[in-house]
Each structure stands twice: as structure tokens, then as C-alpha cells.
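Student: Sequence unavailable; structure follows:
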């Protein structure tokens, strides 16, 4: 006998209760159902009307949730926010698509530094404060374009590239300390843990590699492969998180999958859990997480932006659970080739998300509303990368993209 909530039973009972006898007879034959199976006894089974009512209640609860999703004392999208752009450029450098930007403290270069990688294989370092002077231009690190970069001990750089290489170099001198190829192609992300001796890289060869980080005899960093995850699809979003148990973990997503995968941060990357975000998401649009970042206040919240055509979604979820607290359609247009990225505002009251239309959108965490729009590309070219944080005590947003430009955004009334 079919389950009481079987779709076939629901349709058959609807036809019988509404007097569609001819249609019912034909449907029972085609669905291979016995008419006796429609008699479910007292209180048995759902009706189509009840299913529709459940759907209406579900939609209403989501609408209410977006109005009051969190504590009443949660801050709004604070003002002033970064909105005044300052162009970072050097007349002697040919323009090229910007693939990655970040800001880090590099002591050997005098403090906060802006890192940018471009399609011409270069990794350039500028001062992170006006007049954004070019400090270094390294074009020899990789045989292909650099996709991601992390800083170690305010001195060393770990960079990954389209060719699958992972390179450690001296930020100031550009000296290559080591060059390995743990991925067949497209080493897209690198994470360096700030307290544990681990570095994680991911590639479009369907692998994630955990490396140990040690210091050699001369004090130079060295990577050694500890464990390799062979995956069923391309890894996309990836982040370190603290689990509710207090354990450190790696969380990642896969292309065309609504699951988040959690592995404990240990030499063998043991599997911890696998959480599906789709059952509690507000819509049934196919998506996968493209970028994952824990909330800045140390709580058990994850921000996620998705690949979901035609528009990016922002999700706020509980760590190591399937609870989706917020789901927002950002209005940022996407295609199958989009690379969604975002950054938390320094107070955690909102996020900045990129867009294929050249616009960076500010989303308020409390309401889920898009409350700010920054035209990062005058010609509407894709914003490929962004970074958010504090430089010299002020909130800063850095953007880069296919208009071949880098912009540093500061709040109105704040010196560049």
C-alpha cells in the first residue's frame, strides 16, 4: 500500500471527493492503484487542500522570519559605510583582469598591504593606505594566473594558481621558498589556520589537500601533505569553523550540491557530518555554496553566498546543522560561470556581495534587505573579488574585477 502522503493517493482521493469518476478510473489504472487503498479510515491521510494550506503557512512564516530573524538589539546596517572609491593603479603597468584582492599586515613591507593578483600572472603588493603606492610586482611565482593567496607570519606568501601549483615565497624579496603541484589543475583556494599548523588547498581536480606547516632550519616555512580528499565534484566554498563542541573543523561545499561537509581538523581529516541546506531553504531553486565565512562575533553562524541562476542567494545558517536562519535573493545576476564571493562588515551587521553586473551590494543582516549599492565597474563588468576589514582603525572595502580596476572604498567623510 502506498504511503499516506503519496502524491498518487492525494490525486486519486481528490478526484474521488470531487466526483471525477471517469478520470479516477483511468488514473487508478495508470497509477496501478486499488480503489480500496483510498479508504484510509478515520483521520487518515492528507488532502491536497491541507498540503496547499501547509505551503501557505510555510510561505507566511518565511515572510515573517525576514522581518524579525534575530534579537531585537541586533544593529542595523551601520552608517557611514564604505561608499567613496579610490582607484589603485600604476601608469607603468598594463591593465589586466583582477582575480583576487586581500589586505594583510606584512611587517617586512612596513605594515598593512594590499595584495592583488591579475590575469597576467602577476601578484602585486600596494600600500593599503593612500596614495596606494606599488611596493612589489612579482610575475615569476607561477606559470599561470594566481587565484588565491594567504599570508604567513606577516612575512611569507602562500599562493595557488590555475596550473595547480602551490608556492611559498618571501613577500618582500619575491624569493620562491618552495613550489609544489598538489593539484592537477586550478588550485582555487588556500586557507592557512591562524593557530594550528595546517594549510588547506582545494582544486578543480576534485581534491582538497591538508598540509602540515613547519619551519625549516633557516626558519623558512615548509608544507608537507598530510591527507587528500578525493571528491565527487569540484570543491567550491571552504572555511575553517569552530563546531558547537569546541572542536576545529573544515567545512566545504561541492559543485551542484546543496550539502555542506564537515571534517575535523586533524591529520586524517576525519568525517564529522554532512548537512543538507535544501530541505529548510525557502525555495527549491538548485544552488550550491560558492563562498563560506563564519560570522565575526564568534557565534555558531555561517554566512554563505550561492551559485543560483539567475540571481545569487545569501544564506545565514547554523554551524553543523541544517537550520537556515535567513535566505535572501540578493538581486546580483549570475550565470553558470559566476564566482560568488562576499565579506562580512566589520561589525557583523551586514555583508558585501559581488555581482556580474559591476555592482557590489550591501545586505543588512537583521532584515535581509539590500540597503546599499556600489557601482564598482562603470562599464558593468563582473566584480570578481572583494575584501572587507579594518585598515588604520577605519572600515575598508576593496573590490577588483573584469574592468581591470582595483578600488579601495572608505566611508564618506573619512580620509583615504
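Tutor: Here it is on my side, so go on. Note that the structure is a prediction, hence the values are computed from the model and not measured.

Student: contacts, neighbours, all on C-alpha from now
Tutor: Fine.

Student: Now do the same contact list for residue 374.
Tutor: Listed by Cα atoms under 8 Å, 6 or more residues apart in numbering, the contact set of residue 374 reads 83, 359-361.

Student: What of residue 248?
Tutor: So residue 248 contacts 240-242, 264-265 (Cα under 8 Å, 6+ apart).

Student: mind listing what the residue lying closest to residue 233 once chain neighbours are set aside touches?
Tutor: In space, and not counting its chain neighbours, residue 233 is closest to residue 206: 5.3 Å by Cα to Cα, 6 or more residues apart in numbering. When contacts are counted by Cα under 8 Å, 6+ apart, residue 206 touches 230-235.

Student: repeat that for 10 Å
Tutor: Residue 206 makes contact with 183-186, 229-236, 254-255, according to Cα atoms under 10 Å, 6 or more residues apart in numbering.

Student: So among those residues, which ones count as buried?
Tutor: Among the contacts of residue 206, those buried by neighbour count (16 or more other Cα atoms under 10 Å) are 183, 185-186, 234-236, 254-255.

Student: and the gap between the residue sitting nearest the centre point of the chain and residue 338?
Tutor: The chain has residue 291 as the residue nearest its centroid, 0.9 Å off, counting by Cα atoms, centre = their mean. Distance, residue 291 to residue 338, using Cα to Cα, to the nearest Å: 12 Å.

Student: Return the member of the buried ones among the contacts of residue 206 nearest to residue 147.
Tutor: residue 186 (8.1 Å; Cα to Cα).

Student: So the closest one sits against residue 236, correct?
Tutor: No - using Cα atoms under 10 Å as the test, residue 186 is too far from residue 236 to be in contact (11.6 Å).

Student: quick one: common contacting residues for those two?
Tutor: Shared contacts of residue 186 and residue 236, defined by Cα under 10 Å, 6+ apart, comprise 202-204, 206.

Student: Of the residues you listed, which belong to strands?
Tutor: With DSSP state E as the criterion, strands contain 202-203 from among the shared contacts of residue 186 and residue 236.

Student: As JSON lines, the shared contacts of residue 186 and residue 236 with distance to residue 59 would be great.
Tutor: Putting those into JSON lines (distance: Cα to Cα, whole Å) gives the following:
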{"residue": "202", "distance to residue 59": "37"}
{"residue": "203", "distance to residue 59": "38"}
{"residue": "204", "distance to residue 59": "37"}
{"residue": "206", "distance to residue 59": "37"}
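
Student: Put this next to the previous one:
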């Protein structure tokens, strides 16, 4: 027997509902349907329902064409045109970060040409109150690194509140802190200065343990960083306290791990007590490693499967209580930042498909009483061509 929503069954229902008995008998015989075909129960599809849905569809299409309140909801003019275009990387640009200031914005791009390029987009406020955006000119500075950059982020230095560029690169367990050049000096702004670096595996004996592939600042504590690593077969998550190098690094050189001399002191030089000995260098290195190890609050396994070709990503919950991570098995996992335990799994993507991108945050929802309340939403996109919006129920929702 054909499916209950097949054209033959729907037509048989119409004939039987309207008492076309003879026509129904002939139709059932010629269509090869059983004698009880055409019996309708509650919820079955009928010709009347199809026509009703068609009319509703036509009305919705006409509304889309005509529009309602076009002045408020229509396409704004002038139209999202190309304001500026640059081609300064020689290979793919993989990450972009920005930092807004009163007189402009810093833009940093990283590419697979092992370069970080810094732009400065300045603007001025006109008499009408509108912002006049200037073109994106030649890069202010660039940083060449030994391996391709993996993640980049602007963070605020706690001493002078100026932005610091935080960089993670492939095949390195370090976070690199760079001071930005002076944007007011247009002729010779200088180059970003390496202030210091912070090891995320200070006591590891392996040459390369992992790569920090994705980084994100905690929304409630700007000194707390979540790091998704390239570890296989399962992603590992690190929650670490940022160890900002002191601003004296600008004049005295980089601090933290990179301030430890690597060349041994000769026997003749050891006669000078002001010079470091090999033992003192070892003790200094151990002190730095202990400090970096103490800064790591959580180092846990997320149970999210990945390979060397995966692209880890993560998103903080807006209250800072947890981190969502992607995976290659189609599952979004929630990690509790206090314990490092997997406390939630979101199953909506096709099993075995990669979850490629994540976003989490608060969304304002207007209720029946016109009061706007904040709801926590998660958005995930995957290789299964699905974009899923997850709503976190409030405590009162049960």
C-alpha cells in the first residue's frame, strides 16, 4: 500500500469524503489500491489542507515581495560596499583580531606565510556626529615567526591599560606577548616588541607536546584564558592565568622564560660574582617553570576526538562558568571551568561530522510584557551544512 501522503491515497480520501462512491470504486480498481484505501483519521493530509497551506504560502510570498514597514526593516542604503582592500599576505589569512580605541582601531591578521600584519584604521567624528572612516593604508608593522601563527588576540595590560598582542604559533607551547608600536608616529612607528612569553607546558619533557590552536578570554575575568590544544586523539583544554610581562620589558628585553640565558658561563667569567652561573641559571629556570605551572588552573581532556588536521575552537559561557568546545564527532561538549569535567553534551549535528565553529553569549528576548530578558544561546555550525541554535533554559524553565 502506498504511503499515507501519496497522491493516490490523498485523492482516494477526497472521493470517499465527498461520497463519490462509484468513482472511488473505479479509481481504487485502476490504481490497484485496497478497498479500505481513502479512510481518513485525525491528522492525515487531505486536498483541503494542501490548498490551505498553498494559500498561506502565497500570502507569505506576497508579503516578502511587498514588504511591511520597509522603512524600518528593509535593505538599508547605501549598502556592507568594499571600504578598503589589502593584499599583504602571500598565503591564506586564517585569523583576524581587532582592538577598538577612541581614535581608531587596531587590526591584526595572521596568515600561513608565517607572518602577523598590523594595520591601524583611524577615524574622526564629523560635525554631524557621524564617524568618518579612513581607508586601510599600508601596514604599520609586521611580525615574522618561525612557524605559522595559530591564534591571535588583543588583551589589555593591567599596568597601563594599553593593548598587548597575544600570539600562539604552531609547534610551540608558548604564548607570546608583543607590545604594539606607536600609532602617532606615522613616519617610523617601529615594530612590535616581544615583551615575553609564557609556557603552557613548563614541566613537559617532550620536545613539542601540543599547539595552542584556539584562545579566548573569559568574559568575567580578563586575566583568564581558555586554550584549545591540538592534542590527539582527544582535544585538551587549558584554563590559564595570563602572566603579563612588566612594562620594563620594553627597555630591558623580554621576560619570563625568554629572559633565561642559554649560553653557559665560562670558568674565567665565573670569577665575577655578578655573572650568572650554570647552577643559578637552572634555579632561575625552575622558578619560572613553577610560576608558569601555578598559572595553569585546569588542564583536562575534553573527550572531543580530533586528528592532526582538525581545527579546534571554543567559546566561553557568558557567566564564565564553563567552556564549549567543538569536535570531529558532531558533538558540542561543555567543560566546567572549576573542575575540568565534561558536564554537558549537545547532540544535534550528524554523527561523525565535524563541528567547525562555535559562538556563545547572551541574547535579549522581548517577552509578552515588553520586558527584555537575557537568554543564553549557543550557535554551532558543522560540515553537515547545519547551523544549530541552542537555547540554555533559565532556572525557572525547569
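Tutor: Everything's here; your move. The structure displayed is predicted, hence computed values, not measured ones.

Student: before we move on, the earlier item: and the buried ones among the contacts of residue 374 of the first structure, selectable in ChimeraX?
Tutor: The ChimeraX selection below is limited to those of the contacts of residue 374 of the first structure classed as buried (16+ other Cα under 10 Å):
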select :83,359,360,361
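
Student: Can you tell me which of the contacts of residue 374 of the first structure carry over to the second structure?
Tutor: Retained in the second structure (both residues aligned by TM-score structural alignment, their matches' Cα atoms under 8 Å) from these: 359-361.

Student: hang on, the earlier thing: which one (most neighbours) among the shared contacts of residue 186 and residue 236 of the first structure?
Tutor: residue 202 (29 neighbours; other Cα atoms under 10 Å).

Student: Translate that one into the numbering of the second structure.
Tutor: Under the alignment (TM-score structural alignment), residue 202 of the first structure pairs with residue 110 in the second structure.

Student: Look up how far residue 66 of the second structure lies from the closest residue in space to that match that isn't next to it in sequence.
Tutor: Nearest in space to residue 110 of the second structure, with sequence neighbours left out and distances taken as Cα to Cα, 6+ apart, is residue 116 at 4.6 Å. The gap separating residue 116 of the second structure from residue 66 of the second structure is 48 Å, by Cα to Cα.

Student: Mind checking which of those two has more residues around it?
Tutor: More crowded of residue 116 of the second structure and residue 66, by other Cα under 10 Å: residue 116, with 23 against 10.

Student: pretty sure the more buried one contacts residue 153?
Tutor: No - counting by Cα under 10 Å, residue 116 of the second structure does not reach residue 153; the two are 11.5 Å apart.

Student: what residues are shared contacts of these two?
Tutor: Common neighbours of residue 116 of the second structure and residue 153 (Cα under 10 Å, 6+ apart) are 95-96, 108, 167.

Student: Tell me the helices and strands packed up against whichever strand or helix holds residue 83 of the first structure.
Tutor: Taking DSSP states H and E as the criterion, residue 83 of the first structure maps to strand 82-88. Helices and strands touching strand 82-88 of the first structure, by 3 or more Cα pairs under 10 Å, 6 or more residues apart in numbering; DSSP states H and E, are strand 370-375, strand 394-401, strand 406-411.

Student: Recalculate using a threshold of 8 Å.
Tutor: strand 394-401, strand 406-411 (3 or more Cα pairs under 8 Å, 6 or more residues apart in numbering; DSSP states H and E).

Student: Okay, angle between the last one and strand 370-375 too, please.
Tutor: Right, strand 406-411 of the first structure. 140 degrees (axes from the mean of the first three to the mean of the last three Cα atoms, to 10 degrees).

Student: next one: the longest one
Tutor: Here strand 394-401 of the first structure points in a direction 60 degrees away from that of strand 370-375 (the same axes, to 10 degrees).

Student: What residues in the second structure pair up with strand 394-401 of the first structure?
Tutor: So strand 394-401 of the first structure sits over residues 375-382 in the second structure, by TM-score structural alignment.

Student: residues making contact with the matching stretch?
Tutor: 318, 330, 332, 349, 353-365, 387-394.

Student: Those residues, buried ones only, as a PyMOL selection?
Tutor: Typed into PyMOL, the next command selects the buried ones out of these (criterion: 16+ other Cα under 10 Å):
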select buried, resi 318+330+332+349+353+354+355+356+357+358+359+360+361+362+387
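
Student: Which of the contacts of stretch 375-382 of the second structure fall in strands?
Tutor: Those of the contacts of stretch 375-382 of the second structure lying in strands (DSSP E): 332, 355-365, 387-392.

Student: Check which helix or strand residue 415 of the first structure maps to.
Tutor: For residue 415 of the first structure, there is no enclosing helix or strand under DSSP H and E.

Student: That one: neighbour count?
Tutor: Neighbours around residue 415 of the first structure, by other Cα under 10 Å: 10.

Student: for residue 225 of the first structure, same thing?
Tutor: Number of residues near residue 225 of the first structure (other Cα under 10 Å) recorded here: 15.

Student: wouldn't it be in contact with residue 214 here?
Tutor: No - counting by Cα atoms under 8 Å, residue 225 of the first structure does not reach residue 214; the two are 11.4 Å apart.

Student: ok so, going back, nearest to residue 14 of the first structure among the buried ones among the contacts of residue 206 of the first structure?
Tutor: Proximity of those to residue 14 of the first structure (Cα to Cα) peaks at residue 255, which lies at 39.4 Å.

Student: The closest one maps to what in the second structure?
Tutor: Under TM-score structural alignment, residue 255 of the first structure pairs with residue 170 in the second structure.

Student: is it true that that match touches residue 152?
Tutor: No - counting by Cα under 8 Å, residue 170 of the second structure stays clear of residue 152, with 11.9 Å between them.
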